[in-house]
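Asker: Please find the sequence and the predicted model below.
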Amino acid sequence: MSEKQANTRQTHGGHGGPGGPGGGNMMMMGEKPKAFKVTFRRLLAYLKPRRNTLIAVFVAAILSTIFMIAGPKIMGIAITELFEGAYAKFTGVPGAEIDFTRIGQILSLLAGLYVISSLFNYVQQYLMSGVAQKTVYDLREDVNKKLERLPLKYYDGRSNGETLSRVTNDIDLIGSTLQQSVTSFITSIVTIVGILIMMLSISPLLTVISLVSLPLTIFAIRPILKRSQQYFSDQQRHLGRLNGHVEEMYTGHAVVKAFGREETAVREFDDVNEELYDAGRKAQFISGIIMPMTMFIGNISYVLISVVGGILVTQRSISIGDIQAFITYTRQFTQPITQTANIANIVQSTVAAAERVFELLDEEEEVKDVTTYQLERAEGNVTFRHVDFGYGDDLLIQDMNLDVLTGQTVAIVGPTGAGKTTLINLLMRFYELNGGEILIDGKDSRKMSRQDLRHTFGMVLQDTWLFNGTIRDNIAYGKTGATETEIVNAAKTAHADAFIRTLPDGYDTVLNEEANNISQGQKQLLTIARAVLANPPIMILDEATSSVDTRTEILIQQAMKRLMNGRTSFVIAHRLSTIKDADLIVVMDQGRVIEQGTHESLLEAGGFYEELYNSQFAEKEVV
């Protein structure tokens, strides 16, 4: 999740809470790609912007392979020259000598060809590395932008580890395949064609014997490729599950230890890890059969060629250098076939990974903004008019009507599951309404940009969010271009300046990723300072002082009163004693507003609020 999104959850917006669909269950993927060809073509589309570079890679691969293929033939000429000279001298031919000058020239030519081949190989690898990294860069950019456009319900319905697995593991697999396999595939194809031409030029008969192994190899490995595809897909799926489990157990390790659930967590890890091991073992074993099987078939062909070639040499139908070159070509011919088969296997797993990434890219996005109204700085009037909403088919909120005037402090109370957090999520437009409308200063919030809407709100939650960086940067996150004076004044207003200055590095103190090098209460003070710096016209407070001590709570409440002065404020209250002075108390139950009024008028009415209020104090008396 990007810093912008996280800020939306903490400073300018809220999390969906327990009401969201899915409850963290990760999306289970199919056992194999649902549409291999469609996914493969879509992956190739990312290479189109670099087609010219790919052509250069292809040309370099062809030239490198051609110069390499010519090597055995030239080596055969040298061997023939050496053999014929030695044979003539051995048989007593007058004046017969080995022409070492000629052999030296041939070997020099051979060395030159290999050097040129290596240079072209370097060029192809260099260009392809750029193509692969730029393609993966574009893919990551698309995924990151997609994550920005996904609604909150997507994150509520999936574990962070599952999403991270798609963004990291699956994309990395695509990158490594592009880097290593594309050039290998091109080289293999050119090598197969080039060697076939050279073999035909030496001996069509031996070429036919060599080619007999090709259909046998294809026939043998085809069912293996189909089987391995399923296991590689399973491997990626189980890897995503394992990442999700590890991420959850790591971030919640304190809760795991507090409830003594270490053994359960380890057992769940072992179960998923065992499934990953089993899928990986099967995938590697099945794919590993390809190499020895092709080598076995190739060795049979090699033996036949050696026998027939030896007979042809004795009959002087072919030179000894040519038979040596042909045997070398035969050994080289099976290698690119095997390599191509392995690449096909890698492509199967890569397409499975690509499909997972594309499924993320195809997720339903937030409804696009229809910017009819330009919201500069809202006055703070908020109206809920016949609002209906539900996470599924059943409506949680039905026909809600609420009018909040500029500068009013509205307290929202009710039992767990009443819809308090859901109401805030709708106000921030994290979820779309099923019916009705929410008006800001008389303007439909769906007809203004989300950015304008969410900049209108400042939010402080029970669950704090701070990113890895300095305390100064975390506070400054509330306002672009904030000055040092503004940051310090915001910290003073939130009563955070005092504890910040006691730290060794003060405002330059770096918070780690979990921000656990400061206390929970101190983290809450920093998020409050961030909201103070944002200076929004409307504030949302979700029991913001619940994590601080009594003395600090009093100071924060005083600061909040100054902060809320002249602003519209929504306060989700769990302790009813903290909202006695609210201008309006909205009592919710089962998604409906059942009572509205001031603290005194609701107590006099003797309804649900009075029962809720008295139950809290009765509990305190019992304690």
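Answerer: Good, I have the coordinates. All of these numbers come straight from a predicted model, not from anything done at the bench.
Asker: C-alpha from now on. contacts and neighbour counts both.
Answerer: Noted.
Asker: Go through the one helix or strand Ser287 maps to and flag the buried ones.
Answerer: Remark: Ser287 resides in helix 262-288, with elements defined by DSSP states H and E. Using 16 or more other Cα atoms under 10 Å as the test for burial, helix 262-288 gives 265, 269, 272-273, 275-280, 282-283, 286-287.
Asker: Remind me what it packs against, helices and strands.
Answerer: On a contact count with 3 or more Cα pairs under 8 Å, 6 or more residues apart in numbering; DSSP states H and E, helix 262-288 meets helix 213-251.
Asker: now the helix or strand just after the helix it packs on: how far from the chain's centre is it?
Answerer: Remark: after helix 213-251, the chain's next helix or strand is helix 253-258, criterion DSSP H and E. Counting by Cα atoms, centre = their mean, to the nearest Å, helix 253-258 is centred 27 Å from the centre of its parent chain.
Asker: same check, this time on stretch 562-573
Answerer: Taking Cα atoms, centre = their mean, one finds stretch 562-573 lying 38 Å from the centre of the chain it belongs to.
Asker: again, but for stretch 369-376
Answerer: That offset, for stretch 369-376, works out to 32 Å (Cα atoms, centre = their mean).
Asker: For the stretch 401-550 of the chain, which segments count as helices?
Answerer: Per DSSP state H, counting those that start in this stretch, the stretch 401-550 of the chain carries helices over the ranges 420-427, 450-455, 471-476, 484-493, 497-502, 520-534, 550-564.
Asker: most packed of the ones you listed?
Answerer: helix 520-534 (a mean of 25; mean count of other Cα atoms under 10 Å).
Asker: need the buried residues of helix 262-288 in JSON lines with distance to Leu461, can you?
Answerer: Compiled in JSON lines, those are given as follows (distance: Cα to Cα, whole Å):
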{"residue": "Ala265", "distance to Leu461": "29"}
{"residue": "Phe269", "distance to Leu461": "32"}
{"residue": "Val272", "distance to Leu461": "34"}
{"residue": "Asn273", "distance to Leu461": "36"}
{"residue": "Glu275", "distance to Leu461": "39"}
{"residue": "Leu276", "distance to Leu461": "38"}
{"residue": "Tyr277", "distance to Leu461": "41"}
{"residue": "Asp278", "distance to Leu461": "43"}
{"residue": "Ala279", "distance to Leu461": "42"}
{"residue": "Gly280", "distance to Leu461": "43"}
{"residue": "Lys282", "distance to Leu461": "47"}
{"residue": "Ala283", "distance to Leu461": "46"}
{"residue": "Ile286", "distance to Leu461": "52"}
{"residue": "Ser287", "distance to Leu461": "51"}
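Asker: structure B:
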Amino acid sequence: MLKIYKNLKGYIPHICVILVLIFAQVLTDLYLPTLMSDIVNTGIMKEDVNYILHMGGLMIGVAGIGIVCAVVAVMIGSRVAIGLGGILRSKIFRHVEKFSLHEFDKFGSSTLITRTTNDIIQIQTVTILIINMMLRAPLTAIGGIILAYREDKSLTIIFAIALPVLIAVIAIIMSRAMPLFKQVQKKLDKINLVLRENLTGIRVIRAFNRIGHENARFDEANQDLTRTYITVNRIMAFLMPVLMLALNVMQLSIIWFGSVRVDAGSMNIGALAAFIQYAALILINFIMLAMMFIFIPRAQAASERISEVLETAPEILDPAEPKHADGEQGYVEFRNVCFSYQGAERPALSGVSFSAKPGETTAIIGGTGSGKSTLVNLIPRFYDVDEGQVLVDGVDVREQSQKELRAKIGFVPQKAILFTGTITANLRYGKKDATDEEITHASEIAQASGFVGEMREGYDTVLAEGGLNLSGGQKQRLSIARALVRRPEIYVFDDSFSALDFKTDARLRAALKKETGDATVLIVAQRVGTVMGADRIIVLDDGKVAGIGTHEEMMKTCEVYREIVSSQLSEEELA
């Protein structure tokens, strides 16, 4: 957890103020038994009412100062803890934004969400406790023992016997609870994963009538978490009764042996009253520490998980001295590219070489799993190649800054992703200063202006999460319009026409050809009709290039392409 608390550097003045306030509160707590002893010995034993009232007023004043110090310390401590949570959330979010897709694959979105929310809340909670209890409790306990020793040395032996036993009990319980708290965090990840999949896949679940199956999955994860929580709480349940038993036994022992010493004249009644109060202070603060230890194991597990994310170095980094492209704008070239996913038995791409020039449309086609999407994901450097080079404007993408590289690319992913907000805000996502005319023009090219115009709010229509209030084809057209608004050097359409009907597809491609005449266009497609008019068709088969050429050339020279065409078009259409 010390790594996490290094983020509190900006709150050092606040922590110093808290230390002063806590020290003042401890002094007031320790001074009150001394005042009580004076009241008993001087006021009550001598029946001096004025002295009792005077010292009683002083006790109220001292207690009031302690209360004020405690309240202010808690307020400042809460602000520090909440501030730490904000810093950690911001750090995790910004760090995760730098991750390559490999790191996302390694962690998974569900655990990243849990670590950014639940884990940080655990740290915030324990930070408040540490600030307000971990500092105060030891100071009060040590001060109480010293002052109790001053009152009566013989009775202090009771503390020497009881406190080591309590510390041993706490250590044993914590050693059993710590591993289980780590399991709790992992099982929360599982709950989050099942819930997230259920919410995002609710249409599929209902369509396949798998609600019962999903309920069973959730119940299994929920019961697993519940069983672990019950086990942990059973262990922790021993802590408080043991501490309360120790408190009562200690106080009973003090009264027993103290009364013997008072009867023998070795100790006065005021000293015994003060000693009992010091014992109560010591035990109460041990209970406070024990309560903290209930939270510390979870916070420790949470801090390790957060540190794991923050200490994971992104694989894809900008070079120390980025090169600026001085070649032909929009020129894309693959040189003997090989790429494998982590843990894969064989490469996703092997020996891929081709070039795509400005003013031309390059289409990529192949069977499912042939590596089409993988190939275009290498252009904006979502992944780095294992061998070979991917060049944009004549410079290896690994030698360019990611920001500069991606500013040249208008990327339309296979799955259309839209964000909560208005249609206008979504279309301006790649170009903040886009005018209304540019947005309207891009929508017309993408064949989206028709359905947008039919909406009551038009371009001010608010989209639901993920664009759930739109059809698949509408989302794809808005995704295409978003790329067009940017007017980049390179357009990458990763199977972005799959949800469109043939008529809309044909109109959109015809409009695109006029709009993107000077740019480099790469189209990944499953339908032959989408790629037939391309200047260059690249056929992928099992991660390798099976052929490159025009439609007519591929029909003559590429068996794989002919098989794809014959599976989609009739002899009349081919003729």
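Answerer: In hand now; what should we look at? Every value quoted in this text rests on a predicted model; they were computed, and no experiment measured them.
Asker: ok, back up a step: in TSV, list the helices of the stretch 401-550 of the first structure along with distance to Leu576 of the first structure.
Answerer: TSV is the format used below for the helices of the stretch 401-550 of the first structure (distance: least, Cα to Cα, whole Å):
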stretch	distance to Leu576 of the first structure
helix 420-427	14
helix 450-455	27
helix 471-476	29
helix 484-493	24
helix 497-502	29
helix 520-534	20
helix 550-564	14
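Asker: Please identify which of those helices is closest to His245 of the first structure.
Answerer: Among the helices of the stretch 401-550 of the first structure, helix 520-534 comes nearest to His245 of the first structure, with 24.9 Å by Cα to Cα.
Asker: Specify, as a residue range, where that closest one falls in the second structure.
Answerer: Per the alignment by TM-score structural alignment, helix 520-534 of the first structure matches residues 472-486 in the second structure.
Asker: mean shift of that stretch relative to the first structure?
Answerer: Here the mean offset of stretch 472-486 of the second structure against the first structure after fitting is 1.5 Å, by mean Cα distance after the TM-score superposition for the first structure.
Asker: what sits up against that stretch?
Answerer: Residues outside stretch 472-486 of the second structure that contact it (Cα atoms under 8 Å, 6 or more residues apart in numbering) are 410-412, 416-418, 426-431, 434, 438-439, 442-443, 445-448, 451, 467, 491, 496-497, 499-500.
Asker: if you set the cut-off to 7 Å instead, what comes out?
Answerer: Contacts with stretch 472-486 of the second structure, where a contact means Cα atoms under 7 Å, 6 or more residues apart in numbering, come from 410-412, 416, 427-428, 430-431, 438-439, 442-443, 446-448, 467, 496, 499-500.
Asker: now the strands: where do they sit in the second structure?
Answerer: Using DSSP state E, the strands of the second structure run over 332-339, 349-356, 361-366, 387-392, 395-396, 409-412, 421-422, 462-463, 490-494, 520-524, 536-541, 544-549.
Asker: Give me the distance between Gly71 of the first structure and Thr340 of the first structure.
Answerer: For Gly71 of the first structure, the distance to Thr340 of the first structure (Cα to Cα, to the nearest Å) stands at 22 Å.
Asker: Relative to the second structure, which residues correspond to the helix holding Ser287 of the first structure?
Answerer: Counting by TM-score structural alignment, helix 262-288 of the first structure lines up with residues 211-237 of the second structure.
Asker: How about stretch 329-342 of the first structure?
Answerer: Counting by TM-score structural alignment, stretch 329-342 of the first structure pairs with residues 278-291 of the second structure.
Asker: now swap in stretch 421-435 of the first structure and tell me
Answerer: Under the criterion TM-score structural alignment, stretch 421-435 of the first structure matches residues 373-387.
Asker: which outside residues touch that stretch?
Answerer: Outside stretch 373-387 of the second structure, the residues that touch it by Cα under 7 Å, 6+ apart are 100-101, 337-339, 390, 397, 405-406, 494.
Asker: Just want to check the distance between the equivalent of Val397 of the second structure over in the first structure and Pro151 of the first structure.
Answerer: Counting by TM-score structural alignment, Val397 of the second structure lines up with Ser445 in the first structure. Per Cα to Cα, Ser445 of the first structure is found 16 Å from Pro151 of the first structure.
Asker: more crowded one of these two?
Answerer: Neighbours per residue (other Cα atoms under 10 Å) separate Ser445 of the first structure from Pro151, with Ser445 holding more: 26 against 18.
Asker: got the contact list for the spatially most central residue of the second structure?
Answerer: Closest to where the C-alpha atoms of the second structure average out (Cα atoms, centre = their mean) is Thr116, at 3.0 Å. Neighbouring residues of Thr116 of the second structure by Cα under 7 Å, 6+ apart: 89, 92.
Asker: how does it look with 8 Å?
Answerer: Per Cα under 8 Å, 6+ apart, neighbours of Thr116 of the second structure: 88-89, 92-93, 306.
Asker: Any chance of JSON lines for those, columns neighbour count?
Answerer: JSON lines is the format used below for these (neighbours: other Cα atoms under 10 Å):
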{"residue": "Leu88", "neighbour count": "22"}
{"residue": "Arg89", "neighbour count": "17"}
{"residue": "Ile92", "neighbour count": "17"}
{"residue": "Phe93", "neighbour count": "15"}
{"residue": "Ile306", "neighbour count": "25"}
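Asker: Out of these, which are shared with the first structure?
Answerer: With the contact criterion set to both residues aligned by TM-score structural alignment, their matches' Cα atoms under 8 Å, those that also touch in the first structure are 89, 92, 306.
Asker: Just the ones in helices from the residues you listed, please.
Answerer: When those are checked against helices (DSSP state H), the matches are 89, 92, 306.
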